[in-house]
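# A predicted structure for the sequence below; I have some questions about it.
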Amino acid sequence: MAGNVDSAAPDGPRCPLTEWEAVPVAGGAHEAGRSVLSRAVAVLGAFDQAHRELTASQIARRADLPLSTTHRLLVELADHDVVARRGDRWGVGGRIWSLGLLAPVQTGLRDVAAPFLHDVHATTRATVHLVVRQDTDALYLERVSGHTALPVVSRAGSLLPLHATGAGKVLLAHAPDGVQERVLGGHLQRWTPHTVVHPGRLRDQLRRVREQGHATTHEELVLGMSSVAVPVSRAPADGTPDVVAALGIVDPGVGRHRRRFLEVLQVAARGLGRRLGPP
């Protein structure tokens, strides 16, 4: 039986959709000066990688809008799942995440990678992920569910930490130095007792990932689950490998089947890299 491909609205610990609720709509009106559309865009522009959750007052300041206008726009946007609210804080809603997955680069990568993900699943019967780096997070573009029921933390669209997942460690190991330093110098959240949060130890792990060509984790994000992942590279004109994504498997049996899982992933990653061709 083929695995279930999950391209649903994003979900997971780093994604606000599972725990944020929409606010009932309130009427809005066009006001003098900037159009309603330009004000709504300004509200959305208040969010970025460093400001994922903001109060209405913070959004108003960052968008250079009156607080009353900001609040009216927020509740209208929430009715359409463009933003979402938890307590007194706001964040990006599910519709924005879903639209983001339609970006040409990501859509093209997902389409090309789909048969390779299904091949890995058919051979291993495990849950398979296609992951890319989005600044200092791991963005899960696709998931094919395996035969073992897993906690739902990695649906398509989920943002998960680079430091606590196999695919994330692969992407972090091949990220620019500046990105690595921001992650290592920032808050490394301890998701389980096994999460590596010491910067020096994580730096050593990243070095081994580059040397060995793969990453493994054991219960770093979810207890009872392990992962193994490899980079997807394509060779540009200068011959330097360009890591564009990671292919990973999450399964309780990674420890027992690591060698077989790794071989299957490496074959798929090489095939996908060839199919993608040079940038």
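The structure has been received and is ready for your questions. Numbering: from 1, shown residues only.

# CA atoms for contacts and neighbours, from now on please.
Noted.

# Helices of the protein, start to end?
Listed in chain order, the helices found in the chain under DSSP state H are 36-45, 56-63, 67-79, 94-100, 104-124, 166-173, 177-185, 199-212, 254-276.

# Gly224 is nearest to which of the ones you listed?
helix 254-276 (10.6 Å; CA to CA).

# So which other helices or strands are in contact with the closest one?
Judged by 3 or more CA pairs under 8 Å, 6 or more residues apart in numbering; DSSP states H and E, the packing partners of helix 254-276 are helix 104-124, strand 226-234, strand 242-251.

# Run through who's touching that helix.
Contacts made with helix 254-276 from outside it, assessed by CA atoms under 8 Å, 6 or more residues apart in numbering, are listed as 109, 112-113, 116-117, 119-120, 123-124, 226-234, 247-249.

# want to compare, so here's the second one:
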Amino acid sequence: MEADEADRYRAPALDKGLDILELLASVEEGLTQAEIAKRLDRSPNEFYRMLDRLVRRGYVTKLEGDRFTLTLKLFGLSQLHAPARRLASFAMPLMRDLAQRTRQANHLVVFDRGSAVVIAQHEAPNYWGISIRVGSHMSLLETGSGHVLLAFRTDEEREMMIAEHARDPKTRRPGAELYERLTEIRKRGYEMMPSAQTAGVHNLSAPILGPDGRVIAALTCPYIGLVNASDAPDIEQTIVMLQQAARDLSLLAGSDVKISG
């Protein structure tokens, strides 16, 4: 009786798409259309249209040698679901304390479908500060948050993230200098760079790591020099405080990985 009920509500096309996603999630090197069909015990022709739709919707990408592999779109979607809301909830007390001690605003950023997206933000406690609106989509390649999200991922994941970012025809592929910078960021444990959008602002950003040691978010402070507050922390002191807040939040997220600095 239960089997009959299950068959009544079958959606063969949906099942086929989910079978492909689950199979590709289980392999690292990707699979050809023929290999997918063989593993799922189906005809290769059955998967042509489904693979085409998954590629066009951004869930799957085609590599050299006609091999298909997952993009990070599902990962990005999951970041904006309940875990991201819980992360933002955990982060707010630490972000509030960081803002009070540094006298600077700060925000929390995750990767989503080719962009760095702000999921939480805390204002500076005084009159002056740079605030980034929650929900803002920012460049992966031109922001401190984006650099940190790329630096603390595997080479393969990084290329997928950049490929999703580069779907915009106005976006240029990064050169060797970006990859060199990402290596430096990973070694020192944070990013510090002049803002590409606002003069006089330095983006300070540190990674929030998950239990597997991979970055799940970036904690970022758009630092501005406060000439009317001589006792305010300088940029080097702010970096130390930012890194400590990022380590504390990583511990709350379940990570015990040591970050440089």
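Right, received. Where do you want to start? Note that the coordinates shown come from a computational prediction; the quantities given were computed from them, not determined experimentally.

# ok, and which of the helices and strands packed on helix 254-276 of structure 1 has the densest surroundings?
Mean neighbour counts were taken over these using mean count of other CA atoms under 10 Å, and the top value, a mean of 27, falls to strand 226-234.

# so that one aligns onto which residues of structure 2?
Aligning strand 226-234 of structure 1 against structure 2 (TM-score structural alignment) gives residues 202-210.

# Kindly report the same for stretch 104-121 of structure 1.
Aligned using TM-score structural alignment, stretch 104-121 of structure 1 spans residues 82-99 in structure 2.

# which residues does Val183 of structure 1 contact?
Val183 of structure 1 sits next to 136, 163 when contact means CA under 8 Å, 6+ apart.

# tell me the contacts of the residue nearest to the spatial centre of structure 2?
What sits nearest the mean C-alpha location of structure 2, by CA atoms, centre = their mean, is Phe111, with 2.6 Å. Taking CA under 8 Å, 6+ apart as the definition of contact, the neighbours of Phe111 of structure 2 are 76, 79, 117, 146, 149, 216-217.

# same thing with Thr220 of structure 2?
By CA under 8 Å, 6+ apart, Thr220 of structure 2 lies in contact with 106-109, 144-145, 203-206, 242.

# re the thing from before, right, and the helices of structure 1 - which one's nearest Gly157 of structure 1?
Gly157 of structure 1 sits nearest to helix 94-100 of all the helices of structure 1, at 6.3 Å, using CA to CA.

# Report all helices and strands that that closest one contacts.
Taking 3+ CA pairs under 8 Å, 6+ apart as the contact cut, helix 94-100 of structure 1 packs with strand 83-86.

# what's the matching range in structure 2 for the strand it packs on?
The alignment of strand 83-86 of structure 1 onto structure 2 (TM-score structural alignment) covers no residues at all.

# Next: stretch 137-145 of structure 1.
Aligned by TM-score structural alignment, stretch 137-145 of structure 1 falls on residues 115-123 of structure 2.

# Tell me the counterpart of Ala13 of structure 2 in structure 1.
In structure 1, Ala13 of structure 2 lands on no residue (TM-score structural alignment).

# Which residue, other than its chain neighbours, is closest to Ala13 of structure 2?
Spatial nearest neighbour of Ala13 of structure 2, chain neighbours left out: Met50 (8.0 Å); criterion: CA to CA, 6 or more residues apart in numbering.

# these two touch, right, the one you found and Gly17?
Yes - using CA atoms under 8 Å, Met50 of structure 2 makes contact with Gly17 at a distance of 6.4 Å.

# ok, back up a step: compared with structure 1, how much does the match of stretch 104-121 of structure 1 deviate?
For stretch 82-99 of structure 2, the mean distance from the matching residues in structure 1 following superposition reads 0.7 Å, by mean CA distance after the TM-score superposition for structure 1.
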